[in-house]
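Peer 1: sharing a model prediction with you, sequence too.
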Amino acid sequence: MSSAALHPMLNVAIKAARAAGAIINRASLDLDIIKVGAKAYNDFVTEVDHAAEAVIIKTLLEAYPQHAILAEESGKEHGNQKSDYQWIIDPLDGTTNFIHGLPIYAVSIALAHRGQVQQAVVYDPTRNDLFHASKGRGAYLNDRRLRVSRRTRLSDALVGTGFPFRRGDNFKRYLKLFEDVMQQTAGVRRPGAASLDLCYVAAGYYDAFFETGLSPWDVAAGSLIITEAGGLVGNFTGESDFLHQREVLAGTPKIYAQLVPLLQPYSRVINTEETGEAPEAAPAPAPAAAQPKSRRITSTRSAGAEDAPF
C-alpha cells in the first residue's frame, strides 16, 4: 500500500515510529555506553527508551495536540486526557533484548478512538520492517498484504509465547500451562518482544500467540494488525476483553478456537500478584474438540477484513 493511500493519522504514526527507530539503531552501535536502569526486578529501562518515547510524543502532538497519550515510560503525562483519541505507545518493546544486543525489539504505536484501536504501527528497526494497519483496510508488512496462516490443526501449529519474569509471578503455574501447550503443538517460541510476536501471527510465521502480564502498550497495535489479517484476539477465556486484562491469546480462527479450552483454566491466575495467593493446581483442560466459547470472540475480527482462508 503506497503512503499516499494510507490514513493521515497512520502516516503520522509511521513518521513517529521511524524517528524512534533511528534513535534506537544509532544507540545499538555502541551498547556499552548506554545507561540502564530497572523499573522493577528484571524490568529494565534505558535512556534510549526515554529518547525514543520523547520523539514519538513530540511527533504525535505536533500533528494532533488535542489527543491523549498513554506511554509506557511516562504514563498519561502528555496531551489532553479528556480526548476521545488516545495514542498508546511502547517506544522500545524488548528492552532486555536490546541491551544484550539481541536484534529482536520494536517500536509499537496505536491510536484508539473511544477505546477501539483504529490505527496501528509496529516497526522493527533492525530489519526496517514496518507492520501497519488501519481498521477496515487490511494489515501490511511494508507493501505486502498480510494474512494469517491456513493451518487448522493444533498439532501442526507453531505458537509464540512470553515467559513470566517478575517477582511474584507464578512460575510453576506457567510451566504447567507451557507443558500443556507444548505437548499439543508443533513447537513453542519465545523471542521476547510481544508486539512483534503479534505481528508474526498476522504474517503467518506463527499460528498463535499467548502471554500473561502484558500492558495495553504491549498489545494495542499488534491486536489490530492481527484482526486486519483475518485472525482473532482475546483473553484466555475467548472473550474480546483483553486490552486491560493482562493476558492475551491471538491466532488463526481455527487454532485460536482449539487453544481456548487449553488456556481457559489458567485465565487471570498465572500471576500471584493478581490473585493474592498461589492458586491450586489447574483442572484438567477440556479436549480441543470441545472448543467452549470459541464463537464468543468472532466480533474481534475486523469488519473490514476479508474472511481468512481455512
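Peer 2: Sure thing, it's come through. Numbers count the residues shown, from 1 in each chain.

Peer 1: okay, CA-based contacts and neighbour counts for the rest of this
Peer 2: Noted.

Peer 1: quick check: buried residues in the helix or strand in which Ala120 is found?
Peer 2: Assessed by DSSP states H and E, Ala120 sits inside strand 116-124. With burial defined by 16 or more other C-alpha atoms under 10 Å, the residues of strand 116-124 counted as buried are 117-124.

Peer 1: so after that strand, what's the next helix or strand?
Peer 2: Downstream of strand 116-124 (by DSSP H and E), the next one is strand 129-134.

Peer 1: so how far is that next one off the chain centroid?
Peer 2: 13 Å (C-alpha atoms, centre = their mean, to the nearest Å).

Peer 1: can you spell out which helices and strands pack onto it?
Peer 2: strand 116-124, strand 139-141, helix 216-228 (3 or more C-alpha pairs under 8 Å, 6 or more residues apart in numbering; DSSP states H and E).

Peer 1: this is the comparison structure:
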Amino acid sequence: MSERTDRVEVAERAARAGASVADEQFRRGIAVETKGGKTDVVTEADRTAQRRVIGTVRESFPDDAFVGEEEDELKVIPEEGPAWVIDPIDGTNNYVRDVRLFATSVAAVFDGEPVAAANVLPAMDDAYTSDADGTYRDGERVTVSDVSDPERAVVAPTIWWSFDRRDEYAAACSEIVHRFADMRRFGSAQVTLSMVADGSLDGTITNVECNPWDTVAGVHMVRRAGGTVTDLEGDRWTHDSRGLVVSNGRIHDEVLAAARAVDDVRDRAGGDGP
C-alpha cells in the first residue's frame, strides 16, 4: 500500500473522528462564541473536533504540518512538503442553528496540491471521499452533472460577503437567477462543493478570497469527479487564488461570466480588499 493510499484512508478516518465529536454535540444547546464578527461563530465542538482530527492523523503521520481554522494551527498551506488542511465544522452557523448541513473536512496535500480528501456530513449520514482516481459518496463513485444548458442549471453562491460588500452578494444572487434555472445557498462551502462533485448542483461561485479549509478538500472532489475549478481569470484555481469558480465543466463559461460580473461590482466600488 502506497503512502498516498494511506493518506486517503487516514483522511476519511480523521474526518469521521471529528464528525463524531460534532454530531455528539449537535442540537444539544452548546454555547456559542464569536470571533472576528457577529456571524463568525465558534463552539467548543469546533475546537474539540479539530483536536480529534489532528490526533487521528498524527497516529499515522506524526511529522506532517496542519492547516486549520481553529486555535494555533497554520493558516497558510506550506509550499513544500506534506500537510493536512482541516475544517472541524464547516458550516458552524448552520450547526448552531440546528441545521443539518455541516461537514468535517480533511484534505491531505503535497507541495500545495491536494492528493486526498474527505468531507463527512454526520447529520446527513453522508461521507464524501476523493483519491487520485475519483470521488465517492458513501463508497459509491459519483460524477458531476451532465447539464449543458444554463437554463437547466442550478448554481449556488458560496463563502460569505462581509456587510460592507453586500452589493457583491446581491450581484451574485442576481447573476445566478438571471443566467441559470435556479439558485441554492447551503451555508457550507464544503457541502456545496461536495454537491457539485456528485451532480446535485451544477456550479458555485464567489469572488472573495477563500480560506484553504473552506475549499481545498471540495475542490479536489470536484476535479476528481470530472468538474472544472478556476479563478476569476479562468486559470486553474489554487489555494491562494482570489475567487472560486466551480462547475460541471459544460457550463463553465457561463458560470465564469457570472463570477466576473460580480467582481465588476467590486471594481466599480473601488474595492481592493480580499
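Peer 2: Cool, got the structure. Computed from a prediction, not measured in an experiment: that's the story for all the values here.

Peer 1: returning to what we had before: redo the helices and strands packed on strand 129-134 of structure 1 as JSON lines? Include distance to Glu247 of structure 1.
Peer 2: As requested, those are arranged in JSON lines below (distance: least, C-alpha to C-alpha, whole Å):
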{"stretch": "strand 116-124", "distance to Glu247 of structure 1": "17"}
{"stretch": "strand 139-141", "distance to Glu247 of structure 1": "23"}
{"stretch": "helix 216-228", "distance to Glu247 of structure 1": "10"}
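
Peer 1: neighbouring contacts of the longest helix anywhere in structure 2?
Peer 2: Across structure 2, the longest stretch assigned as helix under DSSP state H is helix 3-25. The contact list for helix 3-25 of structure 2, computed with C-alpha atoms under 8 Å, 6 or more residues apart in numbering, reads 45-46, 48-54, 56-57, 60, 88-89, 103-108, 115-123, 129-131.

Peer 1: return the set of buried residues in that helix.
Peer 2: Neighbour-count burial for helix 3-25 of structure 2 flags 4, 7-23 (criterion: 16+ other C-alpha under 10 Å).

Peer 1: and the helix or strand that comes right after that helix, which residues are buried?
Peer 2: Using DSSP H and E, the helix or strand that follows helix 3-25 of structure 2 in sequence is strand 32-34. Within strand 32-34 of structure 2, no residue counts as buried by 16+ other C-alpha under 10 Å.

Peer 1: what range in structure 1 does strand 32-34 of structure 2 sit on?
Peer 2: Residues 36-38 of structure 1 are matched to strand 32-34 of structure 2 when aligned by TM-score structural alignment.

Peer 1: now the matching stretch on structure 2. Mean distance?
Peer 2: Here the mean offset of stretch 36-38 of structure 1 against structure 2 after fitting is 1.0 Å, by mean C-alpha distance after the TM-score superposition for structure 1.

Peer 1: corresponding residue for Arg173 of structure 1 in structure 2?
Peer 2: Using TM-score structural alignment, Arg173 of structure 1 lines up with Glu168 in structure 2.

Peer 1: same thing with Ala52 of structure 1?
Peer 2: Matched across to structure 2, Ala52 of structure 1 falls on Ala49, judged by TM-score structural alignment.

Peer 1: wait, isn't that match in contact with Ile86?
Peer 2: No. Counting by C-alpha atoms under 8 Å, Ile86 is not a contact partner of Ala49 of structure 2; they are 9.9 Å apart.

Peer 1: the two: which is more packed in?
Peer 2: Ile86 (34 against 27; other C-alpha atoms under 10 Å).

Peer 1: contacts only, for the aligned residue in structure 1 for that one.
Peer 2: By TM-score structural alignment, Ile86 of structure 2 lines up with Ile89 in structure 1. Counting by C-alpha under 8 Å, 6+ apart, Ile89 of structure 1 makes contact with 53, 69-72, 107-110, 217.

Peer 1: so Ile89 of structure 1 sits in a helix?
Peer 2: No. Going by DSSP: H, G, I helix; E, B strand; the rest coil, the assignment for Ile89 of structure 1 is strand, not a helix.
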